[in-house]
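Chemist: can't give you the sequence, but here's the structure:
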């Protein structure tokens, strides 16, 4: 209670201070450019030959962003940008001068991948609140990238908008022409618009970046240093209603069976008003999402996977506040396992639950209040249980009809601060577990963006056989500007804090605190383009015993040379024994872990060269005889041409005399721990061939093999130490391998419309028998369980306003 009181008092004091301060700009005068009204048809062809462009005064005089910062652009690499607008869209025309146009890099890539290419970007903040930009990039190869940038979370490239662009190389440099419909932006309904805006350019061969409005890197506030766009007046944006119907076909085959599946569905995007948008998916189809990198997991916690489903990645910055949402819970494998009688077995346990539908509403009003609402429903899922003795079968529910909900209110103020309320809820039909988590999150910055105070309080409630309440709280203070920076903070999680129904948390019942300090150069030196050295300390204690659960003291150095090669290294020490309350898998028991030291080193050569490679090495040494970890990552890459590239990686990982849980003997109440040798090797190959920026072939291959061989068996004593046990004879060795191959062709045949053809094969093998011969294991993986999938999917983007014109013409 005392900790919570202090927490709330600090929040109150800092909130009053921040709210009461007058907002100060990092510069006394911001750069201003003006948009002119367009009255004719603009063809997006990269030529800027329409008469309307000649009437616009350009925004010019760009400043260097990195590696050197704050200097005026050189005349031979100058940039000029013009802005037009009408009732449908805003138009950007940019002339990027280059005295060596033959040296302009222009690798062709798929969307949101810059590759090795020059690029131009426009950053638009319709509310001019300094906290969120919609960023649109065009590469010299005519590729597109877009992202949603927030000052708290950075860039989110999973966000995709519908816009048009064209880039063209000339004898004086290159030219970019862009049309951004208002539907891709957010701004208030006003007679006169005043937007925050910045323009960006990267000359890839020198890695030099420029911005029109200078952005000073001694201040951690990129979006607050934008310029101003004026001149847009009396616009009447059209109805924002978009329909995206899709159809897909899947042919699945393996050694035993084959199946053809046809699907169809509809995505809807509707602009409720100028600020808020509704997204809905009816009859979802995620069959072509990227495969998961499954691993042999011997630890006490589940493996966390990336979210690859577009609906749950696009424009979700509001829903990620407070770190309460792990969207892979929606549609995941069922959580409940039925009670089985003697001789009963489950014929097949499902890997997923079917998502029936999902909607999200999100946006921000003119007062800076962001509102988000996400809701998804998964269907009831059953399994068939067979009695091997009688042959009878019965059904049992393993996942009831379930509703998942997230509601967010996020108030921004002072152009750089926010306070957020968020609530997540999972309601299951019938007498199954329900859960609710409510959070308050704040991110406060001084007017000059020199100091930051952030934190959160999350309260969890689970409703099951026994109702439980828990709390999670954090508080952090840091200096965010200048060469020298620091941060201090702490965290508390109660024993019953649980957000795993819709979020993910691995540890609870602990408190921790940390202190960090770092130094960085703000301008290049004779040796380095960038240099950063940091000292980091961390301590974590169990709430009940106050014993140390974790501790860490580390030094890290990260640099970039004048030739744009990266090199980093670090040293870490855990000088105290750690009490691991999670590895034993039983409440109240713990395993004492030894002290350790480790080092790491990494190198990454300049990707501008056709041949480049990444190398990383880490080595852990334990205060335990013969125990160490060795992790090596090597990844060469070669760019054969602007169209074709290949990346290979190999990652061998050796754990010698590793210690971990393998079994529990209920009769004697003994927890069995093994000293084991674990060997892992992960091979991956990715390749792309781009016909142009709209047509791409992609190949992704991964082979993973890991085995753990138990050498010495121990019983865990009540004091956390190990006692050798000679009478345990169970084979708890692990041998797991998996194979995935995806070969796809994608064609963006119209804005927002895509056709994709995918061939996939995959296999997995798991057993207790270990054969250390690589070839034998690899061959065995393909013997009986290789699955093949061939699929075709077509998504077509329909703008209501265009469809309305089609109907009128017909």
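Modeler: Thanks, I have it. Only a predicted model underlies this, so the values are computations on that prediction, with no experimental measurement involved.
Chemist: Could you use CA atoms for every contact and neighbour count after this?
Modeler: OK.
Chemist: would residue 217 count as being in a helix?
Modeler: No - Residue 217: not assigned to a helix; according to DSSP: H, G, I helix; E, B strand; the rest coil it is coil.
Chemist: Compute the number of surrounding residues for it.
Modeler: For residue 217, the count of nearby residues is 19 (other C-alpha atoms under 10 Å).
Chemist: same check, this time on residue 216
Modeler: 20.
Chemist: Help me confirm that it comes into contact with residue 67.
Modeler: No - with the criterion set as C-alpha atoms under 8 Å, residue 216 and residue 67 do not qualify as a contacting pair; they are 11.5 Å apart.
Chemist: Please, where are all the strands along the stretch 301-450 of the chain?
Modeler: In the stretch 301-450 of the chain, the segments counted as strands under DSSP state E, counting those that start in this stretch are 344-346, 355-364, 369-378, 381-387, 393-399, 402-413, 417-428, 434-445.
Chemist: which helices and strands sit right next to the last one?
Modeler: It stands for strand 434-445. helix 2-20, strand 417-428, strand 451-463 (3 or more C-alpha pairs under 8 Å, 6 or more residues apart in numbering; DSSP states H and E).
Chemist: and the comparison structure, right after this:
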């Protein structure tokens, strides 16, 4: 990092130190010896002696407006040696209209909610947030600025009751679910939250001023906590799973057992470990027909890699699907007598992460995972001999993050990722400095990073190094917001061993300006409009890769229907350096305009509808695409909800790479048709027991009308000699029927029936019935599984012995 950048960081760290937050409310609590039963009734007389937090203020949409007397909200807090107790009286002028859809845990659904935000260090860095709906469903998350991690689940108690004046919430939050210091007298940051769903109104006790971008420091203070000690945070979560899998190859039974361990190293740091992990019941991936030059990026659905990972996402160097993902080597053979078989993934042996933040604001995160040595096979069809080949050696993945926060909303972080593979396989290392500097009122900020990558190819003297750097400065508070920035990525930058990088060897500049209303007017509850200008150039040739003018508009009407419009204009011819699959070669991309309209009706209604038409028009004759996505939903009752989505997408005269023919790069002009259907059903038997169905059918084909040869100037010339059938006809089916029961705190029984199928062929058949027949004939895989996880708190074991 050069001297100019250091001077900029120093300058912003000095000028960004003034305090502009409003007055913080104070709530006094007191210690109790009486027992409190969590039943949502507030029968204990001790509640009457507690100080009341009231006078809530609106968060959205009319920021700062006091809550009406008819919706008065009173909150009390008491504590003892084990936990804090929260009681809330939520008045409503018509309790019959309180919305109370019953959902799975961490799903807000269509219901009223009450929540408490707790910061045990009162430092504006991280909130522990606990919510409960009017139907009794719990939601909880770890919140840092701009991120809420709902994959984090704590063990706490809550009950609600609907009354003649509104509804009542009672909570018990054990200290093991929180983080705080060992100080004899403590002051915590605290805020209370209420959402009145039918009015789409959100309130907080301490005002969160929406003109100020940072929300975490805008809390009240909880005083009066004395002589409490953080408990030992040691939890064991053993599990066992049984799988029965049936396919055309036969039936296979599998039993798995393992354990998750969570240990509080001290007040601030937690160790998470998984021993013999089992991710067999995670959500399926929405696989598509991918004809482009880049891999498809999938969401992370494995709980260990989603929970508490805010620190590890600094610098965007971690794509955790690499861990246990596809092997490094893909086996293939040109001998027609040799059949290659490749494993689709690598088994994870174990994984450990340690994360937390000191009282001085230093966040430290270490994640380490080990995957096993994995083989593919070559089989000789004449001799039936099989040869094993290592496709992925024993591999260690590691990420280290040091993130220093200051002034409650600014940070500078050092990040390092490392992948070490055993034997004659490549190793990789990426390091980064990431900074996010904000004024105290969070209106102005400077963000950026400097990343350095190093690849060690075994036996290669020309080891690869590369850099990736970006900087942005802007205003993000108030009605008018704007920013400008630039980026540079060298040709050899590669973070794909533990991260994901699609393109390199470019530099770009951009600017953005936007306007929004901060309070409702006579037409809109919310209104935003943004314009963005972006230009991207290939480093080697200086040619324009992207040149966009984007306009985005979105709003919410007074009836809480949502509208959005997007227009992306590419007024100049650009050059794609990746579609050719050959370094230095490019294809010309015509001028084009993309536009979409999005409408989403108010989900408070039993029937709601999302609809999105979109299209792209180019300057080339007949080359265009258009699509339509329709997603109705119907809430039959507070327990039963149905979602459905259908999307049709057509691409006419699309042009893309299909093959190499000696030295020629072969493209095709093709018509693409894609049909996607998804169905979801949720039935909640009670707040801890749900039945869910999820089904998806995806069908996409690309029919080549003519073959073309890529010329050196990026144009495409007709090709009459290449005659190989390179059509693509791809379909997938996924069906999950699952039952989930939280039978004890932190303990769950999950039963899953899953079937899936995939079909790919080069023959194009446009009949939907035949597509289903080809997909299901001798191709369906069925899995039935039962998984039991049991939560054990060391403190409960200690007390018994």
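Modeler: It's in. A quick note: this is a predicted structure, and the numbers were derived from the prediction, not measured.
Chemist: In a markdown table, list the helices and strands packed on strand 434-445 of the first structure along with mean neighbour count and distance to residue 642 of the first structure.
Modeler: Putting those into a markdown table (neighbours: other C-alpha atoms under 10 Å; distance: least, C-alpha to C-alpha, whole Å) gives the following:
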| stretch | mean neighbour count | distance to residue 642 of the first structure |
| --- | --- | --- |
| helix 2-20 | 13 | 50 |
| strand 417-428 | 22 | 43 |
| strand 451-463 | 21 | 43 |
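Chemist: Dump the ones you listed to a markdown table, plus distance to residue 770 of the first structure.
Modeler: Rendered in a markdown table, the data for those read as follows (distance: least, C-alpha to C-alpha, whole Å):
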| stretch | distance to residue 770 of the first structure |
| --- | --- |
| helix 2-20 | 51 |
| strand 417-428 | 42 |
| strand 451-463 | 42 |
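Chemist: of the ones you listed, which approaches residue 711 of the first structure most closely?
Modeler: Distances from residue 711 of the first structure to each of those were compared using C-alpha to C-alpha; the minimum, 41.0 Å, belongs to strand 451-463.
Chemist: Read off where the closest one ends up in the second structure.
Modeler: Matched against the second structure by TM-score structural alignment, strand 451-463 of the first structure falls on residues 444-456.
Chemist: swap in stretch 317-327 of the first structure?
Modeler: When stretch 317-327 of the first structure is compared against the second structure (TM-score structural alignment), it corresponds to residues 310-320.
Chemist: which residues are in contact with the matching stretch?
Modeler: Counting by C-alpha atoms under 8 Å, 6 or more residues apart in numbering, the neighbours of stretch 310-320 of the second structure from elsewhere in the structure are 144, 147, 149, 300, 305, 355, 363-365, 367, 399-401, 403, 413, 415, 417, 430, 432-434, 449, 495, 498-500.
Chemist: re the thing from before, what does the match of strand 451-463 of the first structure contact?
Modeler: Applying C-alpha under 8 Å, 6+ apart, the contact partners of stretch 444-456 of the second structure are 1, 12, 315, 426-439, 463-477, 493-495.
Chemist: Show the buried residues in the residues you listed.
Modeler: By the neighbour-count criterion of 16 or more other C-alpha atoms under 10 Å, the contacts of stretch 444-456 of the second structure include these buried positions: 12, 315, 426-439, 464-477, 493-495.
Chemist: burial count for residue 659 of the first structure?
Modeler: Neighbours of residue 659 of the first structure under the rule other C-alpha under 10 Å: 20.
Chemist: Return the residue of the second structure aligned against it.
Modeler: Using TM-score structural alignment, the partner of residue 659 of the first structure in the second structure is residue 655.
Chemist: How far does the host helix or strand of its match sit from its chain's centre?
Modeler: Secondary-structure assignment from DSSP states H and E places residue 655 of the second structure in strand 640-661. For strand 640-661 of the second structure, the distance between its averaged C-alpha position and the chain's averaged C-alpha position is 23 Å (C-alpha atoms, centre = their mean, to the nearest Å).
Chemist: How about stretch 503-514 of the first structure?
Modeler: 21 Å.
Chemist: what's the answer for stretch 136-144 of the first structure, then?
Modeler: On C-alpha atoms, centre = their mean, the centre of stretch 136-144 of the first structure falls 22 Å from the chain's centre.
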